[in-house]
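A.B. asks: Here's a sequence, model it:
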Amino acid sequence: MLKHNLGYPRIGIQRELKKACEAYWSNKIDSNNLFEVGKKIRKENWKMQERANLDLIPCNDFSFYDHVLDMSLLLGVIPESYLSIPMNNIDLYFSMARGFQKNGWDIKAMEMTKWFNTNYHYIVPEFNKNQKFSIYSNKIFDEFEESKRLLNLIKKIKPVLIGPISYLFLGKEKNKYFHRMDLIENLVPVYIQIINKLKNKGVHWIQLDEPILVLDMSDKEKEAFQYAYKKISKSCLGINILLASYFDGISENISLFKDFFVKALHIDLIEDSNQLKKILNFFRESKMLLSLGIIDGRNIWKNNYSNSIKKIEKTIEVIGENRVMIAPNCSLLHVPIDIESEHSIHIDVKNRMSFAKQKIYELNDLENIIKGNKNILSNNFFLLEKTKKSSIIHNQKVKERAIQITDKDIKRENSFSIRQKKQKKKFCLPIFPTTTIGSFPQTKEIRSLRNKFRKKELSKEEYYKKIKFFIVDVIRKQEKIDLDVLVHGEFERTDMVEYFSYKLKGILSTENGWVQSYGSRCVKPPIIYGDVSRNGNITVDWISFAQSKTKKLMKGMVTGPVTILQWSFVRDDQPIYHTAYQIAWAMREEVLSLEKSGIKIIQIDEPAIREGLPLKKKDWKFYFNWSIKAFRLSSSGVKDETQIHTHMCYSEFNDIFEHIADLDADVITMETSRSKMELLQAFSIFSYPNEIGPGVYDIHSPRIPTVEEIFNLIKKASKKLPIKNIWVNPDCGLKTRKWEEVLESLKNMTKAAKMARIKLINKSFS
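C.D. replies: You can find the predicted model right below:
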């Protein structure tokens, strides 16, 4: 039985990669310093996995920004606009991810979206009809040579690549009249070159990730898949190919493997344990090895060894121990690195937790149990049972309220058409009203301030006084820019979800539980360990203070229940929708307190609604039933005159607009700038009934958009949407940007909105 891993976190235990990248971007270090940091992280990761006695250790799972972007560079899939800039490979790479605005050049960043149903973001490949592929980057070969020098056995090293079908699936056609799957005949020969080049360097195993296998694949995708792997299996002899699927089951697509042979297939038994029976029936007639994904790579709870052993033993019974592999269900990219870095978590909770390092060692435990060590099994059982009755986890009143929801609880008093008239009369906002999504730059000074307060180096009074100074300052900046609806800047918040974890019972925040979201952006997902309830006001005092300092409308900012759920590590001992309803009740109380304090516009952010969507359409109905119910529970208690906003970003929404409409938010803001308002195509099919703010500039890039390009996006939106329903806003919060970028961009945004009020309104009524 082989133990292996699909991928390991690449940020470093103290976020060394984030700090190095940001230092490089600001010219504080050179590329040699940056590469040394990457090399050190890779060495630590490989050595740790070697000490954990893994039989196969991944390489090329490291990335300076994004593994999909790495794949684009490897295959030479680089838009011509970037190739026109004279620069080295690492600067070309970062320019594709972040845009380039320097020395007269002004090129936008490539589109970014969510990696399947996770909170990780990837850079979307761009394909032309006559797309050429070739080996452009040597990263995968260099990292293999590096790992070969460091590790004792070359047979242990397993380079990781995104498979050809998933890579094409993840991209977009930049021209009409062709389908990206049509490129498979051009792409496969380059994959064969890469695989054979690795074989010639001494590689024994290679992992090709094909998460597309868990989706509802089209006939065209299935044909491309079979074409690709028939070619690869015939042309890449003498190397063991592990084909990895994850995030759901592959039962519906297992027949694709009848006509070709790869050495091993990896399946995800965490997200779909029911698939094992059908997969084993197929494997009775196959000679492939079966890799069981039985350690949860997307959550932080200890493995239930008893459940895992049953799956392993069942598999061994059918195909024999020599054909069985065990691993996490997916890359450990999605979990923090080491639980031993946490020192303040209650022992009842910490004893149940397992981060990336611990998950690797859990594979050893499972192997030892199979070999006869039953003490490990009984100790695991005792530990998990012990926490089931803990008083810090369970609250019966909260449990009961979560399932006692009436129709009245999830409906506004009147329909949107009635509410809109009341709100327009009350607010008197101009056409194309301007606002931002919520946060403003989190400077080094602000982060230092919060850190000192946490360490008790600053009194509560001193801290509050300084935060209030920043709030007043950002209000004056917004007034000067002439934004119509203001925000307080969120300077008191570390993160839009983590902040609420400090204020809600049943949720905790870690000290060092960092996870990569995109590029250098790392977050610390809270841990929902128990029943969730609100313990007094969370945001009310800060928002009320901000409103008292301006005559303009001030938005209250609350994170929605589905996003708190999706961007946290969620307890696994009750149905997920029960937890969602508990959070929704808590946020409803906060929203009503904001309304009572005089806040007239309240934004309940739900950027994670789309990413939580199951990967198979057959599961959508159940998900939308509870997720929409949770949002409406949090938002429906307010009066007609109180305007509810929500925000969504960096996901594909075209196929779910009718469900987004069911949220019944008065205003929705969403990302559309990187995709050049591509989202608006949905309005040709579905007439969205409420107000909408399609983001007009990309905040994930440092480049400053011009007035003209923002105006053109507003103009484009006005052709698809009623002018009276359009808001003008950035596509996401501004916390990661610098002030000089933000101020200039927002000035251009308001100028563009004012230009639109003159040019587009006059034209529409002439």
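
A.B. asks: When you work out contacts or count neighbours from here on, use the C-alpha atoms and nothing else.
C.D. replies: OK.

A.B. asks: Tell me where the stretch 201-350 of the chain has strands.
C.D. replies: 205-209, 240-244, 264-268, 289-295, 324-328 (DSSP state E, counting those that start in this stretch).

A.B. asks: Second input sequence below; structure requested for side-by-side comparison:
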Amino acid sequence: MKLVQTHIPGFPRIGAARELKFALERFWRGETSEAALQETASNLRARHWETQRQHGLDFVTVGDFALYDHVTNHIQLFGCEPARFGFNGSESPLARYFAMARGDGAHEGCGCAQNGAALEMTKWFDTNYHYLVPEFSESTSFELYSKRLLDEVSEARAAGHPVKAVLLGPLTFLWLGKERDAAPGFSRLDLLDRLLPHYSRLLMQLRAAGADWVQLDEPILGLDLPNAWRNAFEPAYWLLNQAGAQLIVATYFSTLEENVSLACRLPVAGLHVDAVRAASELASVADWLPAHKVLSIGVIDGRNIWRTDLDATLATLLPVLAKRSGPVWLSTSCSLLHVPYSLAAEPGLDDELRSWLACAEEKLAELALLKAALSADERVSGNVARGFAEARAALASRRASSRVHNAGVAARMAELASDASASRRGSPFAQRQHLQRERLQLPAFPTTTIGSFPQTSEIRLARAAFKRGELSAQDYRQAMRTEIAHAVRTQEELGLDVLVHGEAERNDMVEYFGEQLDGFAFTANGWVQSYGSRCVKPPIIYGDVQRPRAMTVGWTEYAQSLTAKPMKGMLTGPVTILQWSFVRDDQARGETAQQIAAAISDEVRDLENAGIAIIQIDEPALREGLPLRRSRWDAYLDWATKAFRISAAVAADATQIHTHMCYAEFNDILPAIAALDADVITIESSRSAMELLGGFASFRYPNEIGPGVYDIHSPRVPGSEEMVELLRKAAKVVPPAQLWVNPDCGLKTRAWPETAAALQNMVAAAQKLRTEVELS
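C.D. replies: Here you go, the predicted structure:
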């Protein structure tokens, strides 16, 4: 048998018990020193490398760790921090790093004197991880600051590990950025020649430091690239190859399609491909890739938690191994950043469901099994046989389980498919708008928030005590009602026009609903990093979905009883619930989305029957679900927008349906956003200084819009005049009569003092606009 080696593109960095999250937050509060934070980081890296070696990986991956975000790491690595984060000699690199991530005032006690908003944040390809967007202009310069990475290589080498360092490839790094304050005609690609010498110098340093291999991540090879970018790859990598390091280019998340031959002929020592997302291309890659190059095959799904079908995977691998005379590595499809750490932290999962799952550690074990199965070593044959038998039994159990399929859900889906009115509002928007304005009687530039208010320590303690059985259901309900009453009272005092109940009772905007829907399961510690210290615990959709009972009506009714102002019912949309969950892989995602949509529509009907006049169905994940290849967009957008319409179509014309989207580019899917037919859409726009609205204006978006006027991901409180300026910009491109005033996103992660101060300024900004702008 051919000698097969194993590695992974990356490992979860947050820690098995979210150690990094808590260390970061202590540091940001000024409770611990930078040295203490760095010690935690060092301990985590050492533990993660040891875990990789214990599972038989031939290399540990170094450079995938980040205190906040790996793209931000590269901004500092190559010395291209935006000018507003430039230093005057007194700020530490770490202070500037967190200034880029969190903005002015976000890092008290760190010695940073910066004055500026944080970098824009957006989704990492089509995942739920957020990265900070680099900013480039013709004046951007680069300078190598490699000590942090080289120190990590030294740490791993000192522990006796063979090292594979990982970097973002230079073309992907530039592609992920944006032009800011740039001259007309400037392209980020213009900076490539300026950047490459620094990459070359770093590669020489990594080789000298003892890195056996360097993985250069170029996932943009899976995109529809302009020719100028495609043509830049070969000369760029010809130059990088001169540095003498053994380079392996990694692609993931998508098929390569027209870039297969380009990726295979790059002058590097190896190529990693995603054989989960691009299984159909594996044979052609094996044919195209020269025999002397390493073929790294990502056969274990790095983005979902289902156990691998080892028999099917082995059947896929054997013909490739028989065909290739050159070296082969086995790997996960992408970094394991996107899955929880381990099932070891989940004693509460029942045995049947547990047998179907694999988190990061279990995926390392699957790699070890596959490697052993391809080995001629008889000493491991018994373990391999047992491992394959367990995987086989788990797959058979899942296919046959009565928990997965529900005849009632299947019947309802058939009804929806045959009823065209099930995905269409009763009347066109203009008619609905007239009825809604008569009913709501709102002022110009109505003010509202996106839904959540601060999740205080009191809320979390009450929820934890209730889950432990230390607080009765009645006492818990009263504690949450007290928090709701406080949120309503505060909003009325601030002068907001449309109120929310604050979502005190909700642990997470997806988990809260999934806990009340059939077909969902939950982990206790299945945390996945979303950005910085922010972690989410995605639900697991393992079976058919339906709603046994109302989920939000009681809380919303109570909140509405406290005020005469309109109270929004707050729901999470079907596409976002789907995207932010680990989704079953035994049926089409669109089918699962429509099951969730039918459940949400039941909730809309009940809220409306309870007298709620405004219902918000959040879909922040609509854009991130787009396939990376444009040729597949139409099919996705067709079922995704239909799912939203199914959830909202039950609402009467006089009931105003809102939706919310954040931290993504929307201009290229505006027809689909219009097809949602929401009466009001609220979007993130403050970090981009209202840039997103240009597309809405050019498209002549027909419905009402609430562009966010301040960034909620930073504790910074913007002044009223700053918000006024943003609203003035908005009013120039969107008819003022269609504009709402709101923050970028929910306020769950903020504290009450900064929240109240920012909202007070926001209300004042809206009031000023009412005096400035004459509405037709």
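
A.B. asks: For the strands of the stretch 201-350 of the first structure, could you give me JSON lines that also reports mean neighbour count and distance to residue 366 of the first structure?
C.D. replies: Putting these into JSON lines (neighbours: other C-alpha atoms under 10 Å; distance: least, C-alpha to C-alpha, whole Å) gives the following:
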{"stretch": "strand 205-209", "mean neighbour count": "23", "distance to residue 366 of the first structure": "22"}
{"stretch": "strand 240-244", "mean neighbour count": "22", "distance to residue 366 of the first structure": "21"}
{"stretch": "strand 264-268", "mean neighbour count": "25", "distance to residue 366 of the first structure": "17"}
{"stretch": "strand 289-295", "mean neighbour count": "26", "distance to residue 366 of the first structure": "10"}
{"stretch": "strand 324-328", "mean neighbour count": "24", "distance to residue 366 of the first structure": "9"}
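
A.B. asks: now these as TSV including distance to residue 500 of the first structure?
C.D. replies: Shown next, in TSV, are these (distance: least, C-alpha to C-alpha, whole Å):
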stretch	distance to residue 500 of the first structure
strand 205-209	35
strand 240-244	36
strand 264-268	32
strand 289-295	29
strand 324-328	30
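
A.B. asks: Relative to residue 318 of the first structure, how far out is the aligned residue in the first structure for residue 284 of the second structure?
C.D. replies: Matched by TM-score structural alignment, residue 284 of the second structure corresponds to residue 278 in the first structure. From residue 278 of the first structure across to residue 318 of the first structure, the span is 12 Å (C-alpha to C-alpha, to the nearest Å).

A.B. asks: on that earlier part again, tally of neighbours for the match of residue 284 of the second structure?
C.D. replies: 13 (other C-alpha atoms under 10 Å).

A.B. asks: So for it, what's the nearest residue that isn't a sequence neighbour?
C.D. replies: Nearest non-adjacent residue to residue 278 of the first structure, counting by C-alpha to C-alpha, 6 or more residues apart in numbering: residue 251, 6.5 Å away.

A.B. asks: Aligned counterpart of the one you found in the second structure, please.
C.D. replies: In the second structure, residue 251 of the first structure lands on residue 257 (TM-score structural alignment).

A.B. asks: do the same with residue 201 of the first structure
C.D. replies: Using TM-score structural alignment, residue 201 of the first structure lines up with residue 209 in the second structure.

A.B. asks: One more: residue 109 of the first structure?
C.D. replies: In the second structure, residue 109 of the first structure lands on residue 118 (TM-score structural alignment).

A.B. asks: tell me the SS of its match?
C.D. replies: Judged by DSSP: H, G, I helix; E, B strand; the rest coil, the three-state class of residue 118 of the second structure is coil.

A.B. asks: In a strand, residue 535 of the second structure, correct?
C.D. replies: Yes - counting by three-state DSSP, residue 535 of the second structure is found in a strand.

A.B. asks: Now do the aligned partner of it in the first structure against residue 557 of the first structure, distance only.
C.D. replies: Applying TM-score structural alignment, one finds that residue 535 of the second structure aligns to residue 522 in the first structure. Residue 522 of the first structure is 21 Å from residue 557 of the first structure, where distance means C-alpha to C-alpha.

A.B. asks: So for the two, which sits in the more crowded spot?
C.D. replies: Higher neighbour count among residue 522 of the first structure and residue 557: residue 557, with 26 against 16, using other C-alpha under 10 Å.

A.B. asks: The more buried one reaches residue 602, doesn't it?
C.D. replies: Yes - counting by C-alpha atoms under 8 Å, residue 602 is a contact partner of residue 557 of the first structure at 6.1 Å.

A.B. asks: Tell me who's in contact with the spatially most central residue of the second structure.
C.D. replies: With distances taken as C-alpha atoms, centre = their mean, residue 128 lies nearest the centre of the second structure, 1.7 Å away. Contact partners of residue 128 of the second structure, counting by C-alpha atoms under 8 Å, 6 or more residues apart in numbering, are 530, 579, 580, 624.
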